[in-house]
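>>> Generate a structure from the sequence data that follows.
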Amino acid sequence: MSALVIVGHGTRSAAGVDQFTALVDRVRRRAAGSVGDVEGGFIELSRPPLTDAVAALAGRGHRSLVALPLVLTAAGHGKGDIPAAMAREQARHPGLTYRYGRPLGPHPLLLTALAERIDAALAGADRAGTWVALIGRGSTDPDANAEVAKVARLLWEGRGYAGVEPGFVSLAEPSVPAVLERLRRLGARRIVVAPYFLFAGVLPDRIVARSTEFAAAHPDLDVRVADLIGDCDALADLVLERHAEALRGDIRMNCDTCAYRVLMPGFADKVGRPQTPHDHPDDPVGGHHHHHHDHHHPQRHEPTLRPGQVAIVGGGPGPDDLITVRGRAMLHAADVVVADRLAPQGLLAGLRPGVLVVDAAKVPRGPSMGQDTINDTLIRHARAGKRVVRLKGGDPYVFGRGHEEVQACAAAGVETVLVPGVSSAVAAPALAGVPVTHRGVAHDVTVVSGHLPPEHPGSLVEWAALGRSRGTLVLLMAVDTIGRIAETLVAQGRAADTPVLMVQDAGHPGQRALPTTLDEVGELAAREGVRPPAVFVVGPVVALAPVAAVAAG
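Here you go, the predicted structure:
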């Protein structure tokens, strides 16, 4: 396994050194098993020096390293100083080779971290009335300064701030007071100064000092300074992503922030889509109008899927387009998808190239072995730093064993993102024209698993109560047991002529909806060769279905 040396440029700030050291430790913990060895060192000003970090790795037998510059933009340190320092290490250790990772920014993980720091400074105040001054280090390299301007633009896009303006604390204009004055003249009343810096140091302290001076001179302005990015999981995960990228030799252009590859806030409709010709909204022909109704209500929680997390996603009742917008966004972000037989198969064809798809239906089934294998698969890929999606049909938490996977991940220390889906229990009747509740007809609906027959000792269902009940019953996984269930319901008090609707392949072009009654449903299911997935609806609501079968979709 390749070793990773994280290279800092150094600082006179003891706090900054501590934060760097803490991040190296965090990367080491989060990389357990996926990176052979992790060390960190500085090229100047601070201990431990880079030379000690490389010597430690070489002493443990490593001959091939990834050297990752812990810099946000490629300027003098990243382009010249760190490669020169690594060249000196190669002279000290003959036979040592290294791959050089690229700078950390701009990247969605960093943009999200910046937005979190800004929101913390806002403490509940709204984004729409807030201007942000994003303050970079400043460089004599115009390319590095342009990167800060790019980050400012990306931070503004889709997040609902009044605006984001770039500024610099040294060597480049506008300075901190100059950018604050610019925002004041634009009419800003509340400004968050966001340092585009990883760790504490002389320059971040200077940002605070300049901002405080400006605020004191302009008491009508609300000026706040956000925290630095700092030692956090997002930064550690990004370091590991850059490490993996360097090993693959995949040092791309600006694809980190390409809305056609990566889910960026407010642009969920673009990921994975071909770029189609469209009219600009300002063109006289029109035809492609961007609606801005929602700018007064910016999205507060952009749910994203980070490396090392498992999203347990409900795919909906069958058709590809009945998944939620959030579920679709998770799929677009996924590196690994573990899919059920009942998950919408067409969605798998639209995944990014190179995504690993694991078919859970092919997992060997023994007594509970299948689920254990699936759990292990989710955990293994998450620990390897992948974004993992577990794609299920319907809603994962309605007879979908979704919570078993949540518990297994929790026990393994793997974070989960829970995305509910449209349940076939409600959707299949609706797609066949039957509401599960209706004013004056049914005020309750009970969703029952039919996988065990009523007389089975393992059944947890109170069939006698369901026989007495007047509400709607929806039976899932009951194709093999529907005859015995119907007999039991009649024996416990339901009328034999209670209407029943059987819906097979709901929402698909081949959807079948067969009306019958409780005393005849068992015979009908056998005679018609009903196959899963099928849903049975029992109760007076069935009589509300239109006479002609409703077309799917």
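
>>> drop to CA atoms for contacts and neighbour counts, all remaining ones
Will do.

>>> can you tell me the distance between the two ends of stretch 55-70?
19 Å (CA to CA, to the nearest Å).

>>> nearest residue to Gly36 other than its sequence neighbours?
Nearest non-adjacent residue to Gly36, counting by CA to CA, 6 or more residues apart in numbering: Met1, 4.8 Å away.

>>> what's the neighbour count on Leu155?
26 (other CA atoms under 10 Å).

>>> Am I right that the residue nearest to Gly36 is in contact with Gly33?
No: counting by CA atoms under 8 Å, Met1 stays clear of Gly33, with 9.4 Å between them.

>>> One more, so I can put them side by side:
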Amino acid sequence: MPSSSAYLLIAHGSRDPRPQRGLEELAQLLQKQLASQGEASQALRIRIGTATLELAPLSLHEQICQFATQAIRTGYPQIQALPLFLLPGVHVMEDIPEEVAIAQQRLGEKLTINLQPHIGVHPHLGQLLVNQQPPLNAPIKILISHGTRRPGGNQPVATLAQQLGAIDAYWSIEPTLSQRVATLAEAGYQHIAIVPYFLFAGGITDAIAQSVLDLQQQYPQLQLEFGEPLGATPQLAELILDLTRQRV
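Alright, predicted model coming up:
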């Protein structure tokens, strides 16, 4: 049961305070989800923590060990480490597993760390993204992700875009948003919705929003709509917990 585990949400980290606020809000929502499913006495014991891979005073493995020390004191035999990443890039496939392995080695048999799948693998994440958007009635959509240079790492975005009847674009690699908009404008589309495939608002989503404004000036004949990232919601917390149930 959830009460036998402590939960650690692992995010990328940012100098922008908004992703950290979103991470903390999501931790609170996960706490509520777990508490609602357990006995009152068990719910009081549920421990949720947050950590970041980058831009933190401590390395990730040190953050994990610090959280583990608190969990052990509270009587938890294990931690569920939950990577809040949408793509199977280097961070998910290499960096986080390495940091978890270092932490597990340091902890020894005091506590077990269970590294869960990254949230991007959940089959219902795309539908959640669509449901949480403001009404976007454009006949064509662009799903824009950060992107990764890891071979095959962007395939989930392309697949998700196809499922949503959209086309994919990326912030860090090609095809870029401007390339996709230019292609659609040339094809005669006049109304385009741009859906950001990000967990939280931050510096990158701000930059994308500015790019949308610039493209609107470049193509005044187009109507461009820009959606919202997923954000911290009870529905996202439920998806995270659902992934954990499949593995615990």
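
>>> Is the nearest residue to Pro175 of structure 2 once chain neighbours are set aside in a helix, a strand, or coil?
Excluding the flanking residues, the one nearest Pro175 of structure 2 by CA to CA, 6+ apart is Ala169, at 5.3 Å. Classification of Ala169 of structure 2 by DSSP: H, G, I helix; E, B strand; the rest coil places it in strand.

>>> What is the aligned counterpart of Ala169 of structure 2 in structure 1?
In structure 1, Ala169 of structure 2 lines up with Gly167, judged by TM-score structural alignment.

>>> One more: Ile119 of structure 2?
Across the alignment, which pairs residues by TM-score structural alignment, Ile119 of structure 2 is matched by Leu104 of structure 1.

>>> Quick check: which element contains that match?
Taking DSSP states H and E as the criterion, no element holds Leu104 of structure 1; it sits outside all helices and strands.

>>> which SS class is the closest residue to it other than its chain neighbours?
Leaving aside its chain neighbours, Leu104 of structure 1 sits nearest to Leu72 (4.9 Å; criterion: CA to CA, 6+ apart). Classification of Leu72 of structure 1 using three-state DSSP returns coil.

>>> I figured Leu72 of structure 1 was touching Arg102, is that so?
No: taking contacts as CA under 8 Å, Leu72 of structure 1 lies outside contact range of Arg102: 9.4 Å.

>>> Run the chain-centre distance for the longest helix seen in structure 2.
If you go by DSSP state H, structure 2 has its longest helix at helix 17-37. Using CA atoms, centre = their mean, to the nearest Å, the distance from the centre of helix 17-37 of structure 2 to the centre of the chain it belongs to is 13 Å.

>>> Equivalent analysis for stretch 161-173 of structure 2, please.
16 Å.

>>> So for it, first residue to last residue, what's the gap.
16 Å.

>>> Tally up the residues packed near the match of Ala169 of structure 2, please.
Gly167 of structure 1, neighbours per other CA under 10 Å, totals 29.

>>> just Arg63 of structure 1 next, same as before
Arg63 of structure 1 - counted by other CA under 10 Å - has 17 other residues nearby.

>>> Counterpart of it over in structure 2?
Using TM-score structural alignment, Arg63 of structure 1 pairs with Pro77 in structure 2.

>>> Quick check: the gap between its match and Leu84 of structure 2.
Taking CA to CA, one finds Pro77 of structure 2 at 23 Å from Leu84 of structure 2.

>>> what's near enough to touch Ala194 of structure 1?
Counting by CA atoms under 8 Å, 6 or more residues apart in numbering, Ala194 of structure 1 touches 114, 117-118, 132-135, 225-228.

>>> Let's verify the alignment partner in structure 2 of it: helix, strand, or coil?
Taking TM-score structural alignment, the alignment pairs Ala194 of structure 1 with Val195 from structure 2. Per three-state DSSP, the secondary structure class of Val195 of structure 2 is strand.
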